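Participant: Below is the sequence, then the predicted model.
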Amino acid sequence: MKLKDSIALVTGASSGIGYAAAMALAKEGAHLVLLCRNPEKGEAAMRAIAQASQNPKIDLLLADLSDQESIRKVGQYARESYPKLDILINNAGAIFPKRRLSLDGLEQHIALNHMGYFLLTHQLMALLRAGERKQILNLSSSAHKLVRKLELDNLQGEKRFGRFYQYGLSKLFNLYFTQQLAQRFGPDGFGVNALHPGVVNTNFSQEGKGFTAFLYRHLGRFMRQPEQVGQQILQLLTADEYLLIEGQYFTPKGVEQPSVLAQDRALAEQIWERSMDWGKIEEYGILD
């Protein structure tokens, strides 16, 4: 499936996997929309991708995806600026060493890594419906397996907080979101899947402290490179069978089964309903 007439939006596109995915799509002729938080890094990425791909159809949108008001504003701008959206890659995420709350009162991993996906996709559903492809790819992680039991009374780390557990929880929620989107919108022609990119040599943990940062700095050359993941994303999105596969969990080895907990439909529905409350959404994909 050719990308020449497609519009693709990539979050977290100023570096790492997001940048590599945007570069791969731009080289295939897609109209790229880069959604970044930092204006300087976003502009630098836009210039570099345009130069390397010789593709002039690259735009930059700015938003803080942990801030729901910022998401709503960029969603409105996108709806007013583009006639459609064919591809949405939800990639932006981070891990935080200490518990802190977003402006909306949510634990930061949940606010950015989960609700950033959930609310932005809601804001862009009208554009996706107008697209020919209707493809959504959510970046998740094998870190979802760190969550062995879902504590519904501690989703925001109110009682206990561990950064790796909370990060894993947000990645579990990405899989629940993917499952529910595929179930609810797959019949409307949407192709919705999740990807665990593997252990990738990005700046995700390099700038931090502790053992994880040490591993990234000293073992990075043995890890997957962002460009490899970018090519995998391109191959997934351009495969004819992508739209025939819904709610799947891709890894570097292909389609695999996530944890048993990640396959729990009842819990996925509960987290969907909580997310609707957290985002103050009445009907998903429908805006007033």
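Facilitator: Perfect, thanks for sending it.
Participant: hey, let's count contacts and neighbours off CA atoms from now on
Facilitator: Noted.
Participant: Flag every buried residue along the helix or strand hosting residue 216.
Facilitator: Under the criterion of DSSP states H and E, residue 216 resides in helix 211-219. Neighbour-count burial for helix 211-219, counted by 16 or more other CA atoms under 10 Å, picks out 213, 216, 217.
Participant: cool, and stretch 119-135?
Facilitator: Taking 16+ other CA under 10 Å as the criterion, stretch 119-135 shows 119-129, 131-135 as buried.
Participant: Next, give me the two most distant ones among the residues you listed.
Facilitator: Checking the buried residues of stretch 119-135 against each other with CA to CA, the farthest-apart pair comes out as 119 and 132, at 21.8 Å.
Participant: Would you mind measuring the gap between the ends of stretch 53-70?
Facilitator: Distances were taken as CA to CA, to the nearest Å; on that basis the terminal residues of stretch 53-70 are 30 Å apart.
Participant: returning to that earlier point: any idea which of the buried residues of stretch 119-135 is closest to residue 226?
Facilitator: The shortest approach to residue 226 among the buried residues of stretch 119-135 belongs to residue 135, at 20.9 Å (CA to CA).
Participant: isn't the closest one right next to residue 194, touching?
Facilitator: No - judged on CA atoms under 8 Å, residue 135 makes no contact with residue 194 at a distance of 11.1 Å.
Participant: Use this one as the comparison:
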Amino acid sequence: MEIKNKSKSFIAVVLTDPSLRRLIFFILTSLIICFLPIYKAIRYIVAKEYGGLSPFDSILYHCITNIIVIIIFYFVLLKKNIGGTTKEVIVNRLKLKGKCIIVTGGYRGIGLAAVHEFLKYECHVVLACRSISHMDFIRASLLKKYPDAKIYCVELDLGSYKSIENCANYILKTFPKIDIIVNNAGFLNRKLEYINGLESTFFINYYGHFYLINLLYNRILTSGTLIVNLSSIAHSLLKESDVDYAFIYENNNDNYSKSNLLYRKEYNFSKLCMLYYSQQLQKR
């Protein structure tokens, strides 16, 4: 399958974020409000007059009135758009109780933040991470905050076929139903290295998750599982000319140096693959 980045531009991708769009809307609207003669309009409506104030008082009351209007506008916007889709989650929070949630790389960053939110809604959370000791530490910390939480830990090294297979077998044996899978784990190797014949960043970020989902696929179909694939805005920086498919395979790397992979856009490419993978899963 030929993969092309259809993003129009970096700015276009940034503006797809609803929170950022609301922030820009708030700033522009507030600037417009600053120049509106709201206080004069109120005085005219109430007292049918404009004058009676010194220039300083007129400016002062104008500023105070407009600031009050901006503050009111802010809280109205906040109430209407509380955290974007978070509003829908809050409305349906009772439906999340007891759901089985699997989070890869859930012991730090976005994954850990997601785990906290799931535990608030009394979900059963499975941490699937590479470091067992780190997972145990995080689990102990989470249990202090959520004493009644159901937290499971399973080792998952997305750079190892055997580890992925063991993780999938554990999940299939332990959980008869999987409600949500969050493919969060990510990696950026600053050296040119290969895992099982594939470039390491591509393997761990994309192919490892692909293999895990493939092993769980029948259970996913019977459970009606929601799959959340974390990508990155970095994919929008990728040009088609940046993608060298031969570079992904180890036997084609003779002409490449061992320099920093940030210049080869492999991370960006792996995140673009996650987006296309999400589209393919949606079609199925």
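Facilitator: Cool, the structure landed. Because the structure is predicted, anything quoted here is derived from the model rather than measured.
Participant: Got a TM-score for the pair?
Facilitator: A TM-score of 0.60 describes the superposed chains when it is computed by TM-score structural alignment, normalised by the length of structure 2; 182 aligned residues with a CA RMSD of 1.7 Å.
Participant: thinking again about what came up before, ok, of the buried residues of helix 211-219 of structure 1, which one's closest to residue 7 of structure 1?
Facilitator: Of all those, the one sitting nearest residue 7 of structure 1 is residue 216; the distance, using CA to CA, is 33.4 Å.
Participant: distance of that closest one from residue 143 of structure 1?
Facilitator: To residue 143 of structure 1, residue 216 of structure 1 is 16 Å away according to CA to CA.
Participant: now do residue 176 of structure 1
Facilitator: Distance check for residue 176 of structure 1 against residue 143 of structure 1: by CA to CA, it reads 14 Å.
Participant: now swap in residue 226 of structure 1 and tell me
Facilitator: Separation of residue 226 of structure 1 from residue 143 of structure 1 (CA to CA) stands at 18 Å.
Participant: Do you have the helices of structure 2 handy? List them.
Facilitator: In structure 2, the helices defined using DSSP state H lie at 10-14, 18-34, 38-47, 55-80, 86-91, 109-120, 132-145, 161-174, 200-202, 208-215, 217-223, 245-248, 266-283.
Participant: Quickly compare the ones you listed and say which is most buried.
Facilitator: The highest mean neighbour count among these, using mean count of other CA atoms under 10 Å, belongs to helix 200-202: a mean of 27.
Participant: Just tell me the aligned range of that helix in structure 1.
Facilitator: Against structure 1, the aligned range for helix 200-202 of structure 2 is residues 108-110 (TM-score structural alignment).
Participant: for stretch 59-69 of structure 2, same thing?
Facilitator: Residues of structure 1 matching stretch 59-69 of structure 2: none, counting by TM-score structural alignment.
Participant: Of the buried residues of stretch 119-135 of structure 1, just say which sits nearest to residue 41 of structure 1.
Facilitator: Nearest to residue 41 of structure 1 out of the buried residues of stretch 119-135 of structure 1 is residue 120 (CA to CA; 20.8 Å).
Participant: Tell me the counterpart of that closest one in structure 2.
Facilitator: In structure 2, the residue paired with residue 120 of structure 1 is residue 212, using TM-score structural alignment.
Participant: Verify the contact between its match and residue 165 for me.
Facilitator: Yes - Residue 212 of structure 2 is in contact with residue 165 according to CA under 8 Å; the separation is 7.3 Å.
Participant: Need the contact partners of the match of helix 200-202 of structure 2.
Facilitator: Stretch 108-110 of structure 1 is contacted from outside by 66, 94-96, 99-102, 156, 166-167, 169-170, using CA atoms under 8 Å, 6 or more residues apart in numbering.
Participant: Quickly list what's touching both of residue 135 and residue 194 of structure 1.
Facilitator: Among the neighbours of residue 135 of structure 1, none is also in contact with residue 194 (CA under 8 Å, 6+ apart).
Participant: OK, contacts around residue 117 of structure 1?
Facilitator: For residue 117 of structure 1, the residues meeting the contact criterion (CA under 8 Å, 6+ apart) are 90, 138, 174.
Participant: Leaving out chain neighbours, which residue sits closest to the first one?
Facilitator: Looking back up the chat, that one is residue 90 of structure 1. Sequence neighbours aside, residue 138 is the residue nearest to residue 90 of structure 1 in space, at 4.9 Å (criterion: CA to CA, 6 or more residues apart in numbering).
Participant: correct me, but the one you found touches residue 176?
Facilitator: No - in this structure residue 138 of structure 1 lies outside contact range of residue 176 using CA under 8 Å: 10.7 Å.
Participant: picking up where we left off before, what residue of structure 2 takes the place of the residue nearest to residue 90 of structure 1?
Facilitator: For residue 138 of structure 1, the aligned position in structure 2 is occupied by residue 229, per TM-score structural alignment.
Participant: Surely that match is in contact with residue 274?
Facilitator: Yes - judged on CA under 8 Å, residue 229 of structure 2 makes contact with residue 274 at a distance of 6.5 Å.
Participant: how deep is the match of residue 138 of structure 1 tucked in, by neighbour count?
Facilitator: Residues near residue 229 of structure 2, counting by other CA atoms under 10 Å, number 18.
Participant: roughly how far apart are it and residue 184 of structure 2?
Facilitator: According to CA to CA, residue 229 of structure 2 and residue 184 of structure 2 sit 7 Å apart.
Participant: swap in residue 262 of structure 2?
Facilitator: 20 Å.
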